[in-house]
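Peer 1: What follows is a predicted structure for the sequence shown.
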Amino acid sequence: MLRRLSFIALMMALVVVTLGALTRLLDAGLGCPDWPGCYGQLIPPQHHPETTTAIDSHKAWMEMTHRYIAGLLGLLILVLTFCVEKSNSVATHTRWLCRGILMLVIAQALFGMWTVTMQLLPQIVTLHLLGGMALLSLLLLLFLQLSKTTPVIVAPQGRKLSIIVLLFLITQITLGGWTSSHYAGLACPDFPTCHGKWLPALDLQQAFNLSDIQTTNYEGGILSSDARVTIHVVHRLFALLVVFSIMLLAVRLWGYTLLRKQLLVILFLTLIQVSLGISNVLLLLPLSLALLHNTGAALLLLSLIHLIFRLQPKPQSLWQQPHHNLEMDRVI
């Protein structure tokens, strides 16, 4: 039952992350300017309660749907944590993982509130996105720990490389969130150049000034054109590093036959992500492709974490010793 509950929570978290991206892409993050209600009500009203002015009900409902489903996910994780604590067959580290997930849910609720009350401050929006990705990742780890997963013994360098690739991918997701929160997705309307230039005018200082916090509405973005171009270009360039590192990891681990299907999935998702990124620029950021780009990043992250979970470093004493339960011999 625990395994099933963890899987349901994982799928629901993916839905919540996707709805969060949809809310952001529809500029519905401030569809309800207060929290946790909407204009002081549980259900979005048709008109402003004080001025009787019509409100954008579509954006309000989008925001509240995201909140309500996130709330249901929080309740499910609370139940899951309770069941894990009561179970006698769950390892101690799994219990602590579940407690950590519950704490992260609480933190995400706070980030969701601050996203609204601080009027889409990019630092908060990006942290909220990363929190969603972290929640997805931890729920996957919980599901894997409650499942029977066949480990694969690899050389220590292979696992180290996979962790480096994971760090690169997390950085790229962060840059993607920074690009989205600053509305810089179309700062470069062409590809592979930017405004017809290989090296456009950049403003690194303004683009990545984390201490710049203003009491203003950030919807639509407030940075200069050069700063947005800088964010967009850095996101593109770092994508090249991520793609190269993933290809290097695939080459490094291809000899382990039990890993080939996972490696193919990771390579396929990488190809899809690159294609979606380019298409988003050339097609002027259509909603469907932008949403798929966000979900694709989540799936790529989960696939890489699943791969790393299966990798077991080969102890020095096992280099010359066969093992019958775990695959350790590479195909030459």
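Peer 2: Right, received. Where do you want to start?
Peer 1: Only C-alpha atoms from now on, for both contacts and neighbour counts.
Peer 2: OK.
Peer 1: if I pick residue 232, what's in contact with it?
Peer 2: Residue 232 is in contact with 179, 184-188, counting by C-alpha atoms under 8 Å, 6 or more residues apart in numbering.
Peer 1: and if you look at residue 37?
Peer 2: Taking C-alpha under 8 Å, 6+ apart, one finds residue 43 in contact with residue 37.
Peer 1: can you pull the contacts of the most centrally placed residue in the chain?
Peer 2: What sits nearest the mean C-alpha location of the chain, by C-alpha atoms, centre = their mean, is residue 133, with 3.4 Å. Listed by C-alpha under 8 Å, 6+ apart, the contact set of residue 133 reads 17, 298.
Peer 1: and it, how far is that from residue 308?
Peer 2: Using C-alpha to C-alpha, to the nearest Å, we find residue 133 at a distance of 16 Å from residue 308.
Peer 1: With residue 284 instead?
Peer 2: Separation of residue 284 from residue 308 (C-alpha to C-alpha): 35 Å.
Peer 1: Give me the more crowded residue out of these two.
Peer 2: Taking neighbours as other C-alpha atoms under 10 Å, residue 284 and residue 308 compare with residue 308 leading, 19 against 16.
Peer 1: Packing partners of the helix or strand hosting that one?
Peer 2: Residue 308 is part of helix 287-310, with elements assigned from DSSP states H and E. The contact analysis (3 or more C-alpha pairs under 8 Å, 6 or more residues apart in numbering; DSSP states H and E) places helix 287-310 against helix 2-25, helix 122-145, helix 156-181, helix 260-282.
Peer 1: Between helix 122-145 and the first one, find me the angle.
Peer 2: Helix 2-25 runs at 160 degrees relative to helix 122-145, counting by axes from the mean of the first three to the mean of the last three C-alpha atoms, to 10 degrees.
Peer 1: Comparison target, given below:
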Amino acid sequence: MHKRFKFFGVITALFVLLVLIQGALVSKTGSGEGCGDTWPLCFGEVVPLNPTMETIIEYSHRIVSGLAGLLVIILAFWAWKQLKHIREARFLAFLSVFMIILQGLMGAGAVVFGQQPLVMALHFGFSALSLSSVVLLIILSFEDSNKISRPVAPKNSKGLRKYVLGVLLYCYAVIYTGAFVKHTDSTLACPGFPTCNGKWIPDAFWTVAPQYFHRIFGTIMLISLLILAIWIFRKFPLSRTIKWLSVISVLLVVGQFSSGITIVLSLNQYLEVGMTHAVLVSLLFTCLAYMTMILFRKPTK
């Protein structure tokens, strides 16, 4: 059931993930102005002649983003019709379209009106929402295909639901602190780890504040997910799905934390590490979004 929808959904999710990776590449290589200040044209041309590497990176990002946007719109309309009997489907379909369009408009605005750090941070945050909404739509189609059992809805507690929702929202805030660090060129503002410039509270504090606070936010995120995993394994040992999601979340946040440390200690010399750092936090948010969705369902008996 939903065989074609699932196949199309996976392709769409891969395109959305590629857009996110390309966006990180554009930021890491400083290619945001690779097509000048014209959009959708590139230096006023449909296809740029004799492009530099920055132009190739920015231009390919625009093409893939456009294709991803088209795929998301098709997937959303398809889900609206085929999964209309599922409570979460229509909201996720609307969210996926809204976020991919808003993401594109903000990207275009950054090209035409200049790249403001806050705007670019929002742009990355919307990319994470776009990816998660598409992935959750695909998950719903797989759940709906399984007619033997009901959708995943493990027994839980009100306290657990509130905690997971809080962690999800906090994770989204961490995404913004990281994006703000990147777009304010604060990545190397705090050499060394765990101290900053050899001190726990560095001199000229406000010049390193974005990086300093991002470290604190990231550490709290790691601790929060470790607490969540311990809570789930001790109090809800029979809920296999949330147990696995909690383990995956811990693995993702550890990878995220480790890649962040590597960026600082290597002086941001490795492009692939920085891109991995951006991708892992988006996958972490998607994982937490799925956990939140199933915990807020009415538990199966």
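Peer 2: Right, received. Where do you want to start? The structure displayed is predicted, hence computed values, not measured ones.
Peer 1: how about residue 46 of the second structure, what's its match in the first structure?
Peer 2: Structural alignment (TM-score structural alignment) places residue 46 of the second structure against residue 42 in the first structure.
Peer 1: Quick check: closest non-adjacent residue to whichever residue in the first structure pairs up with residue 217 of the second structure.
Peer 2: Taking TM-score structural alignment, residue 217 of the second structure has residue 238 as its aligned residue in the first structure. Take residue 238 of the first structure and drop its neighbours on the chain: the residue closest to it by C-alpha to C-alpha, 6 or more residues apart in numbering is residue 172, 6.5 Å away.
Peer 1: Show me what that neighbour aligns to in the second structure.
Peer 2: With TM-score structural alignment defining the correspondence, residue 172 of the first structure maps onto residue 174 in the second structure.
Peer 1: and if you look at residue 12 of the first structure?
Peer 2: Aligned counterpart of residue 12 of the first structure in the second structure: residue 15 (TM-score structural alignment).
Peer 1: Verify the stated contact: that match with residue 70.
Peer 2: No. The criterion here is C-alpha atoms under 8 Å, and residue 15 of the second structure misses it with residue 70 at 10.4 Å.
Peer 1: who has more neighbours, the two?
Peer 2: The neighbour comparison of residue 15 of the second structure against residue 70 (other C-alpha under 10 Å) goes to residue 15, with 21 against 16.
Peer 1: So the nearest residue to that one once chain neighbours are set aside versus residue 189 of the second structure, what's the distance?
Peer 2: Nearest non-adjacent residue to residue 15 of the second structure, counting by C-alpha to C-alpha, 6+ apart: residue 68, 5.4 Å away. As judged by C-alpha to C-alpha, residue 68 of the second structure and residue 189 of the second structure stand 35 Å apart.
Peer 1: okay, those two: which has more neighbours?
Peer 2: When residue 68 of the second structure and residue 189 are compared for neighbours, residue 68 comes out ahead with 22 against 17, by other C-alpha under 10 Å.
Peer 1: Quick check: which element contains the aligned residue in the first structure for the more buried one?
Peer 2: With TM-score structural alignment as the matching criterion, the partner of residue 68 of the second structure in the first structure is residue 73. Using DSSP H and E, residue 73 of the first structure sits in helix 57-86.
Peer 1: what about that helix, how far off from the second structure?
Peer 2: For helix 57-86 of the first structure, the mean deviation from the second structure after alignment is 1.4 Å (mean C-alpha distance after the TM-score superposition for the first structure).
Peer 1: Need the counterpart of residue 261 of the second structure in the first structure.
Peer 2: Looks like residue 261 of the second structure aligns to residue 278 there (TM-score structural alignment).
Peer 1: hang on, that match packs against residue 191?
Peer 2: Yes. If you go by C-alpha under 8 Å, residue 278 of the first structure and residue 191 touch, sitting 7.0 Å apart.
Peer 1: burial measure for the match of residue 172 of the first structure, as a count.
Peer 2: For residue 174 of the second structure, the neighbour count with other C-alpha under 10 Å is 23.
Peer 1: Look up how far residue 19 of the first structure lies from the match of residue 261 of the second structure.
Peer 2: For residue 278 of the first structure, the distance to residue 19 of the first structure - C-alpha to C-alpha - is 23 Å.
Peer 1: what's the answer for residue 299 of the first structure, then?
Peer 2: Distance, residue 299 of the first structure to residue 19 of the first structure, by C-alpha to C-alpha: 15 Å.
Peer 1: In this structure residue 277 of the first structure contacts residue 291, no?
Peer 2: No. Taking C-alpha under 8 Å as the definition, residue 277 of the first structure is not a contact partner of residue 291, at 10.9 Å.
Peer 1: measure the match of residue 46 of the second structure to residue 67 of the first structure for me?
Peer 2: 11 Å.
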